[in-house]
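Peer 1: below is the sequence, then the predicted model.
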Amino acid sequence: MRAVPRPAILGSIAAVLFLACVAPEDRGTDATNLRDPWAIRAEPGDPALAAGKEIFASCASCHLADAGGRSDGTIPRLAGQRAEILEWRLRGLQDGSIDLPVMTPFARALTEAEIRQVSAYLASLPRPERIGSASGGVNERGAKLYHDRCRSCHSAEADAVAASNAPRLCGQHEAYLLRRLEDMASGNAGGAGAARAVDPAMEAIAIALSMEDRLRVSRYLARSECD
């Protein structure tokens, strides 16, 4: 495999990670045939995790050593994200079902083994002790909005859903969640071609939320415990 900038590879994951709920059938995959997305297919000490750590090492300058992302919203948290979700995004970039041309060459440079390795490594990382950075206190309005409008795809705990390939949102940074909601509401969810990676229903929900309610939902999720 030729050498490629590793930060760009993980950036491709970040670009399509949040709320990219594309049903499995959109990629020709029956939901009943999905592997268990909660299973990390590597045990502590497994060479696959060591290989994944090596792949990720050059990404730490942006994603931080603990893959915890940045509280200013520029970089999402990847630590503890479900391995299957990360693999699915990278494969989507490879086969074109997720259309982000600037990132496709980097994803296609990864072998299948490397996709599994870096995804398993990130999934194996403990979530940083801090909950996703958020301002203000717990807000009941944000909780109600989430449970009324989002839980059917993202689960009551916002802890990822296999059938819709919905990523884990609990504990993600408030500023990142808010930015992604605002991008979807404005039709700019990731740049050229990114609409194929976002469920139109998700865009409709983002548009229907007021600016204040997008902030409330983001704050609620950022302060949510995953376990």
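Peer 2: Sure thing, it's come through.
Peer 1: CA only for contacts and neighbour counts going forward, please
Peer 2: OK.
Peer 1: would you confirm that Leu145 contacts Val217?
Peer 2: Yes. If you go by Cα atoms under 8 Å, Leu145 and Val217 touch, sitting 6.6 Å apart.
Peer 1: of the two, give the one with the bigger neighbour count.
Peer 2: Shown here are Leu145 and Val217; by other Cα atoms under 10 Å, Val217 has more neighbours (25 against 17).
Peer 1: now the more buried one: which helix or strand?
Peer 2: helix 211-222 (DSSP states H and E).
Peer 1: buried stuff in that helix?
Peer 2: For helix 211-222, burial by neighbour count (16 or more other Cα atoms under 10 Å) applies to Asp213, Arg214, Leu215, Arg216, Val217, Ser218, Arg219, Tyr220, Leu221, Ala222.
Peer 1: next one: the last one from Met184, what distance?
Peer 2: It stands for Ala222. Look at Ala222 and Met184: by Cα to Cα, to the nearest Å, they are 18 Å apart.
Peer 1: one more to weigh against that first structure:
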Amino acid sequence: MLMLLTSGAPGWGAPPVTASPAPGAVLFQNLCIHCHGSKGEGNATLKAPSIAGLPDWYVVAQLQNFQFDRRGVHAADTEGQMMRAISKALTPQQIPEVASHVTQLPRVTPPPANPAVDLARGKELYEERCMECHRYNGEGELVFRSPPLVGFPDWYLTAQLRKFQRGLRGAEIGDEYGKKMILSSSYVDDEPMLQSLVAYLLTLQSTTGAKEERGGFGED
């Protein structure tokens, strides 16, 4: 019996062996949860969007955009400036690690659309100007580097369209995909049309998404 206890077998009351968290989970814990929440659900008060379930290639591209001063440079883009500062704390190796963790988080379904707006007008605009890149279901398209538009709340979608319209987002040198969005946002002629488009986007929401079609890491 003495030999059994001293030959490598665990002693009585020994704590169970637990696996260490993945590097991406640790980075998320240290840098992201304070604004985006422990589940990536976002925080409207801080104007931090839900990021849970975003495809890894998109998270990588956006962190690189912030890190290389293609996003968050404009003085009026307060939230972007904060993200730019945080992104610079990450090494090239850590960016895909944290992206891998984000994409594994279950997508958050935002509240439904405002029933008072004209959904038909929003649907028409989406099909004419947005669907070619962001797909019929709003899930985005890796080939065009077009991100999903689902999983985001109405206030965030509205704010980003306004930033593109005002040149606060997408106008920096090197942000070619952002420049496409500046052009696309110019077709949103007035506030009622903007609200109609956002309301229609909220009708496309799903909790699962289409991860099997999103592909792997992409270039910015």
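Peer 2: Now that the structure is in, tell me what you want to look at. These figures come from a predicted structure and were not determined experimentally.
Peer 1: overlay them and tell me the TM-score.
Peer 2: Once superposed, chain against chain, the TM-score is 0.68 (TM-score structural alignment, normalised by the length of the second structure); 178 aligned residues with a Cα RMSD of 3.0 Å.
Peer 1: have a look at how far, on average, the helix holding Val217 of the first structure is from the second structure.
Peer 2: Once fitted to the second structure, helix 211-222 of the first structure is off its aligned match by 1.4 Å on average (mean Cα distance after the TM-score superposition for the first structure).
Peer 1: equivalent range in the second structure for that helix?
Peer 2: Aligning helix 211-222 of the first structure against the second structure (TM-score structural alignment) gives residues 191-202.
Peer 1: how far away from the center of its chain is the matching stretch?
Peer 2: Chain-centre distance of stretch 191-202 of the second structure: 20 Å, with Cα atoms, centre = their mean, to the nearest Å.
Peer 1: just stretch 118-135 of the first structure next, same as before
Peer 2: Offset of stretch 118-135 of the first structure from its chain centre (Cα atoms, centre = their mean): 11 Å.
Peer 1: need the distance between the two termini of that stretch.
Peer 2: 31 Å.
Peer 1: list the buried residues in it.
Peer 2: Within stretch 118-135 of the first structure, the residues scored as buried using 16+ other Cα under 10 Å are 118-125, 127, 131-134.
Peer 1: who touches that stretch?
Peer 2: 40-42, 48-53, 55-56, 66-68, 71, 78-84, 86-87, 170-175, 219, 222-225 (Cα atoms under 8 Å, 6 or more residues apart in numbering).
Peer 1: and the helices in the first structure, which stretches?
Peer 2: 6-17, 47-57, 60-63, 83-95, 104-108, 112-124, 140-149, 151-154, 174-185, 200-208, 211-222 (DSSP state H).
Peer 1: for the fourth one, buried residues please.
Peer 2: Judged by neighbour count (16+ other Cα under 10 Å), helix 83-95 of the first structure contains these buried residues: Ala83, Glu84, Ile85, Leu86, Glu87, Trp88, Arg89, Leu90, Arg91, Gly92, Leu93, Gln94.
Peer 1: quick one: which of these is nearest Pro7 of the first structure?
Peer 2: Leu90 (13.6 Å; Cα to Cα).
Peer 1: and the closest one, how far is that from Ala14 of the first structure?
Peer 2: 10 Å.
Peer 1: centroid-nearest residue for the second structure?
Peer 2: Residue closest to the average C-alpha location in the second structure (Cα atoms, centre = their mean): Ile51, at 4.0 Å.
Peer 1: count of neighbours near Asp199 of the first structure?
Peer 2: Residues lying near Asp199 of the first structure (other Cα under 10 Å) number 15.
Peer 1: what do we get in the second structure for it?
Peer 2: In the second structure, the residue equivalent to Asp199 of the first structure is Gly178, according to TM-score structural alignment.
Peer 1: didn't its match look like it was pressed against Gly167?
Peer 2: No. Between Gly178 of the second structure and Gly167 there is no contact under Cα under 8 Å: 9.5 Å.
Peer 1: now list whatever residues contact both of the two.
Peer 2: Residues within reach of Gly178 of the second structure and of Gly167 at once, by Cα under 8 Å, 6+ apart: there are none.
Peer 1: thinking again about what came up before, which one in the first structure is aligned with the residue nearest to the centre of the second structure?
Peer 2: When the first structure is aligned by TM-score structural alignment, Ile51 of the second structure is paired with Leu78.
Peer 1: what does Gln62 of the second structure give?
Peer 2: Aligning on TM-score structural alignment places Gln62 of the second structure opposite Arg89 in the first structure.
Peer 1: next one: that match from Leu100 of the first structure, what distance?
Peer 2: With Cα to Cα as the criterion, Arg89 of the first structure and Leu100 of the first structure are 11 Å apart.
Peer 1: what of Met184 of the first structure?
Peer 2: Distance, Met184 of the first structure to Leu100 of the first structure, using Cα to Cα: 15 Å.
Peer 1: Arg91 of the first structure too?
Peer 2: Taking Cα to Cα, one finds Arg91 of the first structure at 12 Å from Leu100 of the first structure.
Peer 1: next one: Pro200 of the first structure
Peer 2: 17 Å.
Peer 1: these two: which is more packed in?
Peer 2: The residue with more neighbours, out of Pro200 of the first structure and Leu100, is Leu100; 23 against 15, by other Cα under 10 Å.
Peer 1: contact partners for the more buried one?
Peer 2: The contact partners of Leu100 of the first structure, by Cα under 8 Å, 6+ apart, come to Leu93, Gly191, Ala192, Gly193, Ala194.
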